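J.: From the sequence below, what's the structure:
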Amino acid sequence: MAERQPTPAEFNQFVMDEFRANGGRVGGMFEGAPLVLLTTTGARSGRPHTTPAVCLRDGDRVLVFASNAGGPRNPAWYHNLLADPRVTVAIGTGDGGIETYAAEAVPLEGDERDRLYAVQSGLDPAFAAYQAGTTRVIPVIALNRLDSRPGIRAR
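T.: Sure, this is the predicted structure:
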């Protein structure tokens, strides 16, 4: 008898539990990949939703990619952050800790989006395959930390 495969929600929960238990590090298919836990506010429900996402540091900001594994539609978290760009980011500190902070999500466009997606694809060829497997342009989102900007306080 074949073992039941986890649902996407079950898989994400497993990754998030492992992330929290191991200071931002996980094994399996994401072993060695930099991850964040991204919490958005549901566009319809108004409730918080957290999902793991591969990330790329770019100076003071963190980038995430709405790849949805190359699926035909953007992931739900992307629609949520378009409705409310204030998000919460949890990221490993590299020394076994996890830092959590408020950020503003800003979708990148044009040459900046293309350049940074190419950087990510060079670091992780799966991202090139994701883009090749869909007709949509996979969004790249900058997560700009709020508490580091003058005059803006984290909520």
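J.: from here on, contacts and neighbour counts on C-alpha atoms
T.: Will do.
J.: residue nearest the centroid of this structure?
T.: Centrality entry for the chain: nearest residue to the mean C-alpha point is Ala53, 3.0 Å, by C-alpha atoms, centre = their mean.
J.: you'd agree that one is in a strand?
T.: Yes. Under DSSP: H, G, I helix; E, B strand; the rest coil, Ala53 sits within a strand.
J.: Could you also give me the structure for this next sequence, so I can compare it with the first?
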Amino acid sequence: MAPPGLRFVQKVSSTRTFARVAPHVIPAMDRAVHRLTRGKVLLSAQMLPGVILTVRGARSGLPRRTPLACMPEGDPATGTWLLIGSNFGRPGHPNWTANLMAHPDAEISWRGEDVPVTARLLGGQERKAAWEAALKFWPPYAAYQERIDREIRLFCLERRRR
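T.: This is a model prediction of the structure:
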């Protein structure tokens, strides 16, 4: 059973109002705090684990930094991270997903460590299993999927050697 504060945050984060406001507020706050703490703190990670994804832009080729919630899997030293392209339940895919599809070699800042990763878009049974795990991890993803026509993209990030 989730603590009452967590259930409240999950309920709020499932609303359309949150979907309109959060994409403008949360990433800006996360970037600022992350920069000020030299990569050690993400405000949104107080509720969900988070990373700063750095990936080249699909069209520009320029580095793009995006704070994202993630679902770490396995041992952090050798494990993987699941990224969910929910876009807070808004209609279009988030830009970072197109960037990863165009340039799967990226980097994440995870708990103050810069980690080189390779992204893989999940499909089929692998996606189905990951989606079920994501819903257990953060139930509001179900509300996000219900109000959009697109299938939310899921990516597995795997640590790669430098």
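J.: TM-score of the superposed pair?
T.: Taking TM-score structural alignment, normalised by the length of structure 1 as the basis, the two superposed chains have a TM-score of 0.79; 137 aligned residues with a C-alpha RMSD of 2.2 Å.
J.: residue contacts, the residue nearest to the centre of structure 1?
T.: Leu35, Val36, Leu37, Leu38, Val64, Phe65 (C-alpha atoms under 8 Å, 6 or more residues apart in numbering).
J.: Show me the subset of those that structure 2 keeps too.
T.: Contacts from these that recur in structure 2, judged by both residues aligned by TM-score structural alignment, their matches' C-alpha atoms under 8 Å, are Leu35, Val36, Leu37, Leu38, Val64.
J.: What is the neighbour count of the last one?
T.: Here the count is done by other C-alpha atoms under 10 Å, and Val64 of structure 1 has 24 residues near it.
J.: doesn't Val140 make contact with it?
T.: Yes. Between Val64 of structure 1 and Val140 there is a contact under C-alpha atoms under 8 Å: 5.9 Å.
J.: what about the strands in structure 1?
T.: 35-41, 48-58, 61-65, 86-92, 98-107, 140-145 (DSSP state E).
J.: Map the residue nearest to the centre of structure 1 onto structure 2.
T.: Using TM-score structural alignment as the criterion, Ala53 of structure 1 maps onto Leu68 of structure 2.
J.: how close does that match sit to Leu48 of structure 2?
T.: Per C-alpha to C-alpha, to the nearest Å, Leu68 of structure 2 is found 9 Å from Leu48 of structure 2.
J.: if I look at the corresponding residue of structure 2 for Pro139 of structure 1, how far off is Lys40 of structure 2?
T.: Taking TM-score structural alignment, the alignment pairs Pro139 of structure 1 with Arg153 from structure 2. The gap separating Arg153 of structure 2 from Lys40 of structure 2 is 27 Å, by C-alpha to C-alpha.
J.: And these two? Which one has more around it.
T.: A count of neighbours by other C-alpha under 10 Å puts Arg153 above the other of Arg153 of structure 2 and Lys40, at 19 against 14.
J.: Not counting its neighbours along the chain, what's nearest that one?
T.: Closest residue to Arg153 of structure 2 apart from its sequence neighbours, by C-alpha to C-alpha, 6 or more residues apart in numbering: Gly85 at 5.0 Å.
J.: correct me, but the one you found touches Leu154?
T.: Yes. Gly85 of structure 2 is within contact range of Leu154, at 6.1 Å (criterion: C-alpha under 8 Å).
J.: all helices in structure 2, in order from the N-terminus.
T.: 4-13, 16-36, 95-102, 124-137, 140-146 (DSSP state H).
J.: Tell me which residues touch the aligned partner of Leu37 of structure 1 in structure 2, please.
T.: Aligning on TM-score structural alignment places Leu37 of structure 1 opposite Ile52 in structure 2. Shown in contact with Ile52 of structure 2 (C-alpha under 8 Å, 6+ apart): Arg65, Thr66, Pro67, Leu68, Ile108, Ser109, Trp110.
J.: how about a cut-off of 10 Å?
T.: By C-alpha atoms under 10 Å, 6 or more residues apart in numbering, the residues touching Ile52 of structure 2 are 27, 30-31, 34, 39, 42, 64-70, 107-112, 114.
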